[in-house]
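1. pasting the sequence and the predicted model now:
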Amino acid sequence: MVDTGVVCRQVVDGRELIGIRLHWHKRYITLAPVASLIGMAFRMYDPDGLIGDTRDIGITLGLLPRDTAGVEIGRRHFPLNSTFQNGPIKGKDVFIPLTQLIGGAAMAGKGWNMLNECLAVGRSITLPSTASGGAKAVRPVGRPLRGR
């Protein structure tokens, strides 16, 4: 299943809003089990032309709170007793207003560039912490071998 968002109208708290109806299923998301705010990348479509003439808008990024209706966060993966918090996340018929897009409607379709710009930052955080956890796990095992 491709992670998709379709521009639509929905009444929220008595007001009609233009937003995106999201559907996704991601299996291995860093920090998903403990996240309070979720950053979501999805392919955005506007079949009814509600925000412009382009129908296939492209990869777009949005932010949504963990407790948004339709969001389901699964149990933490625990392969090889890894200490890092990774897990599945999925959503069906999740509505977010356009104001929850990163950069607003003006940045819709520019998600691929935004993701590439952030890739190095994310790796600079996760790789050292994972290496540190691995070193801590190996150290007690190596201690008895040191005397030989």
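-> That came in fine, so what should we check first?
2. hey, let's count contacts and neighbours off CA atoms from now on
-> Fine.
3. for the longest strand anywhere in the chain, buried residues please.
-> Counting by DSSP state E, the longest strand found in the chain is strand 15-30. Across strand 15-30, burial judged by 16 or more other CA atoms under 10 Å covers 18-24, 26.
4. now stretch 137-148
-> With the criterion 16+ other CA under 10 Å, stretch 137-148 contains no buried residue.
5. which two of the buried residues of strand 15-30 have the greatest separation?
-> The most widely separated members of the buried residues of strand 15-30 are 18 and 26, with 25.1 Å between them, by CA to CA.
6. show me where this structure has its helices.
-> Using DSSP state H, the helices of the chain run over 111-146.
7. ok, now how distant is the residue nearest to residue 25 when sequence neighbours are not counted from residue 12?
-> Using CA to CA, 6 or more residues apart in numbering and skipping the chain neighbours, the partner closest in space to residue 25 is residue 90 (4.2 Å). Distance, residue 90 to residue 12, using CA to CA, to the nearest Å: 22 Å.
8. look up how far residue 129 lies from the closest residue to residue 72 other than its chain neighbours.
-> Among residues not flanking residue 72 along the chain, residue 90 sits closest, at 5.3 Å (CA to CA, 6+ apart). Separation of residue 90 from residue 129 (CA to CA): 26 Å.
9. use this one as the comparison:
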Amino acid sequence: MSPVDDGGGRFDVVDGRPDFDTVYTRCPTCGVVAAAGSADYPLTAGGDADLSGEIRLTCAPAGHRYTVTSAAFFARDAVRTCARPGCGTTFACPAEADEVVCPTCRLYQPGPFLHADDRRRDYVRRVHHDYLDDVRARLHRPYGDPQ
């Protein structure tokens, strides 16, 4: 795969780099399929993304950090319409996605897979709430407290 190759439409490319709101992977820790919350990847000499090796991602719904290769990127084989009033953008996403991001307004919203299984929806909601509870607890710790 060349540095700016989108892997057959698996993600959007902007200025020679992947738009990571359109890159979907499964977090190996919690199993949630979503766009990355953050990404760290090498650059080519020309400044484009080099996706030929390891890419470090953060799970947006749970904050887990993990490493993948571009082979782990899900195909965007379904279509979703943004839920934000006034946006209405129709965009491609994986059918297995638990959470998707509108590439126009950047709203994070339930993915197509959550409509198929109530237990899955409850699980993903619990993963996200547990992460937010952890963040809140860290914010309330005294400065410098490692716990």
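-> Yes, it's here. Computed from a predicted model, the values in this text were never measured in an experiment.
10. Provide the TM-score value for the superposition.
-> With the length set by TM-score structural alignment, normalised by the length of the second structure, the two chains reach a TM-score of 0.28; 81 aligned residues with a CA RMSD of 5.5 Å.
11. would you mark the buried spots in the biggest strand by length in the second structure?
-> Taking DSSP E as the criterion, the second structure has its longest strand at strand 33-40. By neighbour count on 16+ other CA under 10 Å, the buried set for strand 33-40 of the second structure is 33-37, 39.
12. quick check: next helix or strand after that strand?
-> Sequence-wise, the next helix or strand downstream of strand 33-40 of the second structure (DSSP states H and E) is strand 55-59.
13. next, the buried residues of that following strand.
-> Within strand 55-59 of the second structure, the residues that count as buried by 16+ other CA under 10 Å are 55, 57-59.
14. check which helices and strands that strand is in contact with.
-> Contacts defined by 3 or more CA pairs under 8 Å, 6 or more residues apart in numbering; DSSP states H and E place strand 55-59 of the second structure against strand 33-40, strand 65-68.
15. between that strand and strand 33-40, how many degrees?
-> 130 degrees (axes from the mean of the first three to the mean of the last three CA atoms, to 10 degrees).
16. quick one, what contacts the residue nearest to residue 25 of the first structure?
-> By CA atoms under 8 Å, 6 or more residues apart in numbering, the residues touching residue 90 of the first structure are 23-26, 71-73.
17. farthest pair in these?
-> Largest pairwise distance in the contacts of residue 90 of the first structure, by CA to CA, is 13.6 Å, between 23 and 73.
18. wait, residue 40 of the second structure touches residue 55, no?
-> Yes - taking CA atoms under 8 Å as the definition, residue 40 of the second structure is a contact partner of residue 55 at 5.9 Å.
19. for residue 44 of the first structure, which non-adjacent residue is closest in space?
-> That would be residue 5: by CA to CA, 6+ apart, it lies 4.7 Å from residue 44 of the first structure.
20. residue 30 of the first structure too?
-> residue 86 (4.5 Å).
21. just give me the neighbour total for that neighbour.
-> By the criterion of other CA atoms under 10 Å, residue 86 of the first structure has 21 neighbours.
22. could you do residue 42 of the first structure as well?
-> Neighbours of residue 42 of the first structure (other CA under 10 Å): 21.
23. over to residue 122 of the second structure?
-> 11.
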